[in-house]
Each structure stands twice: as C-alpha cells, then as structure tokens.
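All I have is the shape, not the residue letters:
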C-alpha cells in the first residue's frame, strides 16, 4: 500500500490534542474525517510523529498516511485542505518509501514556546503573558543546563510505567524579540509535559524565584516542583520534526519568519 508523508500545521486552541478520541474534537480526528471525505475510503492508516496536548499548536507536525489510491498527491493535498477546518492545513504531501515511519524514524523534535511580556490581543490562545518582569539573561544562562543526555524525571513522566526518563536535549536557547521571549528546545524525544515544565522552570528563574543551583538540583535528585511550574499549553508550538540527513536549524523556523 502506498505511503505518504504529510507535514501539517494547526491551531490547537480548540482541540483536545492530536490523538484521536471518540467523543472529542482532535487534530487527528479531523484529518481522518477529511481523508474519508476526499478518498471515499475508510481502510487507511494515519500515524503521527508525536502527540501534542490540548491547546498546543504545530508549525510542522509530521504524519504518514497509508492509503490505496491512485489520486496524485498534489490533487489530494488540494482537496484535503478544501474540506479541513481553517485551523488545520496540510503544507506538504509527498509519496515516500513504505518503510518510512513518521514517529520511529524521527531523529529530533523541535519545540518553540512563546512568552509575551505584555498584555496582547493574541495572548490567551497563542502565548503566555508573564506579568512579572523577566531577567531574560538569567533564563538564557540556566537554559544551557538543559543540553545533553540527562535524567528528566523531575520534569515529566515516561509513556509507560517503568520507562526511561533519560532524554537527550540537542539544543536549548532563549531568544528575546521586542515584547516576546521565545524558548527553542530540540530533543530526541520528550516526556509528558516535559517542555512546558522546562519553560515554567525558566520563568521562575526569570522572575527571581529559582536560582541556577536550584535547577541543577532538579537533575541530581527528584523534585515535584517543576510540575507546579508547568507553563500553559497555548504558548507551545511543535515547530519541526527532523529526520535522517536533516540539519538542525540554529534558529527556529518561526523566529526566522516572525
């Protein structure tokens, strides 16, 4: 059966996350409805590179679609986007090797978190307005601690009981542009809520409630504090999924085009 790679962007503010749920609106559910509508086929498989939680957005989510159809990808792309809600758009649809797997072949996942330093009309669903003054320099310094292979047990839970909490963070950097603070984190994979807890911890550093030493201790011994600092979902964006042969960008795609 032919396999297609889909690159998808979506506004997750009105959805209960990526993963299909019977009695809830999800990104995957809307895509499945569109596929059934366009191809008039119910026998297909759609598999995402990773799950995003309710309220989280994506600039470059990746999925693979197995479907038996002779429809050219460029026509299918056009027709799918015509029936999808305006909050979901497939940016690219290409035929790939049947052995390609959106999740298991992914080398890195890149996230961007958007913090606003002021009240904004676009704040509630797309950023986190932090009212306290932020020491962005201190945040940038502590953010460097995240890089490398480390035990993130204080920052999230594994997919299954007894699973590893070791995560390799390839890049972690803080950018400040006018009234926005963008936190870019690239990792091999992520534990549940890990990125939002990493961000929330940095904000605590920025407002002066945590020190560099405090964050270091979160890696040396388990602490429940990062869970209390979990950043709100609306500021989080799955920026890109990287596969073999692709070079990690020094700056997130969103920052380049902001």
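Received it, and whenever you're ready, just let me know what you need. Note that the structure is predicted; figures quoted are calculated from it, not measured.

rest of the way, CA atoms for contacts and neighbours
Noted.

how much space between residue 209 and residue 145?
Distance of residue 209 to residue 145, computed by CA to CA, to the nearest Å: 17 Å.

chain center to stretch 117-133: distance?
Stretch 117-133 sits 19 Å away from the centroid of its parent chain (CA atoms, centre = their mean, to the nearest Å).

Show me the contact partners of it.
13, 55, 113-116, 134, 179-181, 206-207, 231-232, 234-236 (CA atoms under 8 Å, 6 or more residues apart in numbering).

Kindly write the ChimeraX command that selects the buried subset of those.
Provided next is the ChimeraX selection string for whichever of these are buried by 16 or more other CA atoms under 10 Å:
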select :13,55,113,114,115,116,134,180,181,206,207,231,232,234,235,236
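
Mark which of the contacts of stretch 117-133 are part of helices, please.
Using DSSP state H, the subset of these located in helices is residue 206.

residue ranges of the helices in the stretch 101-250 of the chain, please?
123-126, 136-143, 194-206, 212-220, 225-228 (DSSP state H, counting those that start in this stretch).

Now residue 112: closest residue in space that isn't a chain neighbour?
Nearest residue to residue 112, sequence neighbours excluded (CA to CA, 6 or more residues apart in numbering): residue 184, at 4.6 Å.

my read: that neighbour touches residue 176, true?
No. In this structure residue 184 lies outside contact range of residue 176 using CA atoms under 8 Å: 11.1 Å.

who has more neighbours, the two?
For residue 184 versus residue 176, neighbours defined as other CA atoms under 10 Å are more numerous around residue 184 (24 against 14).

Next one: that one relative to residue 130, how far apart?
To residue 130, residue 184 is 17 Å away according to CA to CA.

neighbour count winner among residue 209 and residue 145?
Higher neighbour count among residue 209 and residue 145: residue 145, with 15 against 11, using other CA under 10 Å.

Excluding sequence neighbours, find me the nearest residue to the more buried one.
Leaving aside its sequence neighbours, residue 145 sits nearest to residue 216 (CA to CA, 6+ apart; 7.4 Å).

wait, that neighbour sits on residue 146?
No. Applying CA under 8 Å, one finds residue 216 not in contact with residue 146, separated by 9.4 Å.

Use this one as the comparison:
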C-alpha cells in the first residue's frame, strides 16, 4: 500500500484572463485551471493549497502550491505533460517532494512582490504595467517608505470586510528601482493583507506626485483607516515574485 506524499509546485502565471487565484463559482481562476489539469493528468480529483491569493488581473512570476498524491512522480514526464495541459498563461517550473505536514501557506517565511510602472506606451507591457504620464519624485517616495519599515499594523492598506484576525505584518524591505522608462517597487514581508501592496503603491505615487508629503505616510498608517490612504494602483502592474520556505521542509 502506497503512503501519501506531499509535493510543492512552483509556477508562474499571467493574471490578465483570470479572476484571481482562488476558485469561485462562475469565474475562471488560476486554482481552478491548475486543479483541472492535475486531475486530468492523474485521472483522479486533485485539490491544491496555494501560498496565498492574488486578486483579479494580478500576476505571479513565482507562486507555490501543494497537493498530495499516493505515488512517486516522474518529474520529467509530469512537467512536460502538465504544461501541455495548462493554458498558455500558466506554467509549472518545478515540483519538489516535501514533508507530509509541509504547508504552502503556513510554512512561508517571506513573500515578495514587485510593482511595475512605465512612463511611455509599450505594446509589450500593456497588460503587465501601470502606464503613468507623470514622473514622480522617487526620493520622496523612498523617504515615505521609512514609515513602512517601523510600523506593524497596516489596516489602512487592507481591503475592508476581509476575513483576517489581525492587520499586523512585518515588512522586511521595500524600495523603488529606476530603470530608464520604468519604475519598479519591491517589497518583502512575512505576510500581506488583501489589496495591501496596490494600496501602498497608490499612496506612494500620490506622495511622489506632490499630492501628499512623505510625512503623511506615518499619519496614514496610524489612522488605521483605508479611506485615509491613497487609491489602489491598477492590478496589472503587480507581480507576486518570491516565496521563501525553510529548507528543512524539502525531502529532495
């Protein structure tokens, strides 16, 4: 009798055609497509658990999920077949066996996102970046970031009516990177609230464009009120980019 094994999948996806990660009724999602492909390959119903949700139109250059299967998996055959079944917007990059109690969501130590803003129209980035015709003051935005690194309660950047027990997050790093006609925001934390990164980017852009001062960031955070922060940046510029796990969970 075979014992159940647990596997982590690393994947990426272009979020444009999907209504986010999490499976829901009457809407196409990444989770639904992936579970359907895995169930087709294994000829058995497969359920997956992701490291976290992404909203409608948000992308992932790295997402992780886990599933259980009773047998050893031939990695080469599996990778070739599953990527052939999946739609072109989703790609599996790696499969690794992990300890039976390893959990894609709860065992993650760090999560990273980046957000891309471009300043001239680019047909190749139409669905992958926020087009802004106004150049913000990056130094002011980086100055405002300092408040993010010393605070822990980010209710002001969370979507309302979200099912969480608390709004505390530890932000380990955050910075803007300028490359020619592109500006990229990088942020890493132990966890993120729903809509948090897009709300932070939107608020920082208002600071960079002179609509608020860098000193306002601390006041916004301490207010714990979503209406005090800026408008959310468009979903299409956001990418889940890295999830870090302790090495001890892997068996291979």
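Now that the structure is in, tell me what you want to look at. None of the values given here were measured: they were computed from a predicted structure.

just to revisit the earlier point, residues in contact with the residue nearest to residue 112 of structure 1?
Contacts for residue 184 of structure 1 (CA under 8 Å, 6+ apart) come out as 110-113, 171-175, 251-252.

and with 6 Å instead?
Counting by CA atoms under 6 Å, 6 or more residues apart in numbering, residue 184 of structure 1 touches 111-112, 172-173.

With distance to residue 72 of structure 1 and neighbour count added, can I get the residues you listed in JSON lines?
Shown next, in JSON lines, are those (distance: CA to CA, whole Å; neighbours: other CA atoms under 10 Å):
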{"residue": "111", "distance to residue 72 of structure 1": "32", "neighbour count": "24"}
{"residue": "112", "distance to residue 72 of structure 1": "33", "neighbour count": "28"}
{"residue": "172", "distance to residue 72 of structure 1": "39", "neighbour count": "21"}
{"residue": "173", "distance to residue 72 of structure 1": "40", "neighbour count": "21"}
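
just checking, which of these belong to strands?
Taking DSSP state E as the definition of strands, the contacts of residue 184 of structure 1 contribute 111-112, 172-173.

List just the nearest of these to residue 246 of structure 1.
residue 111 (16.1 Å; CA to CA).

which one in structure 2 is aligned with the closest one?
Using TM-score structural alignment, the equivalent of residue 111 of structure 1 in structure 2 is residue 113.

ok, its match - contacts?
Going by CA under 6 Å, 6+ apart, residue 113 of structure 2 touches 187, 239-241.

Sitting in strands, which of these do you find?
Short answer: the contacts of residue 113 of structure 2 in strands (DSSP E) are 187, 239-241.

Between those residues, identify the one with the most neighbours.
Neighbour counts for these, by other CA under 10 Å, peak at residue 239, which reaches 28 neighbours.

Look up how far residue 202 of structure 2 lies from it.
15 Å.

Please apply the same query to residue 112 of structure 2.
According to CA to CA, residue 112 of structure 2 and residue 202 of structure 2 sit 18 Å apart.

Now do the residue nearest to residue 145 of structure 1: how many residues are near it, please.
13.

which position in structure 2 aligns with it?
In structure 2, the residue matched to residue 216 of structure 1 (TM-score structural alignment) is residue 218.

Ok, residue 48 of structure 1 next?
So, by TM-score structural alignment, residue 48 of structure 1 is matched to residue 50.

Show the contacting residues for the nearest residue to that match once chain neighbours are set aside.
Nearest non-adjacent residue to residue 50 of structure 2, counting by CA to CA, 6+ apart: residue 65, 4.0 Å away. By CA under 6 Å, 6+ apart, the contact set of residue 65 of structure 2 is 8-9, 49-51, 104.

Quick check: residue 190 of structure 2 touching residue 110?
Yes. Under the criterion of CA atoms under 6 Å, residue 190 of structure 2 makes contact with residue 110 at 4.5 Å.

sec struct for the most far-flung residue of structure 1 relative to its centre, please.
Distance from the C-alpha centroid of structure 1, by CA atoms, centre = their mean, peaks at residue 70 (32.1 Å). Here residue 70 of structure 1 is recorded as coil under DSSP: H, G, I helix; E, B strand; the rest coil.

how about residue 35 of structure 2, secondary structure?
State at residue 35 of structure 2, reduced to three classes by three-state DSSP: helix.

got the contacts of residue 113 of structure 2 as TSV, with distance to residue 248 of structure 2 columns?
Output for the contacts of residue 113 of structure 2, formatted as TSV (distance: CA to CA, whole Å):
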residue	distance to residue 248 of structure 2
187	25
239	27
240	23
241	22
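
which of those residues does structure 1 keep?
For the contacts of residue 113 of structure 2, the contacts that are reproduced in structure 1, applying both residues aligned by TM-score structural alignment, their matches' CA atoms under 6 Å, are 187, 239-241.

For the aligned partner of residue 122 of structure 1 in structure 2, grab the count of nearby residues.
Structural alignment (TM-score structural alignment) places residue 122 of structure 1 against residue 124 in structure 2. Using other CA under 10 Å, residue 124 of structure 2 is surrounded by 8 other residues.

Would you agree residue 16 of structure 2 is in contact with residue 57?
Yes. Using CA under 6 Å, residue 16 of structure 2 is in contact with residue 57, at 4.5 Å.
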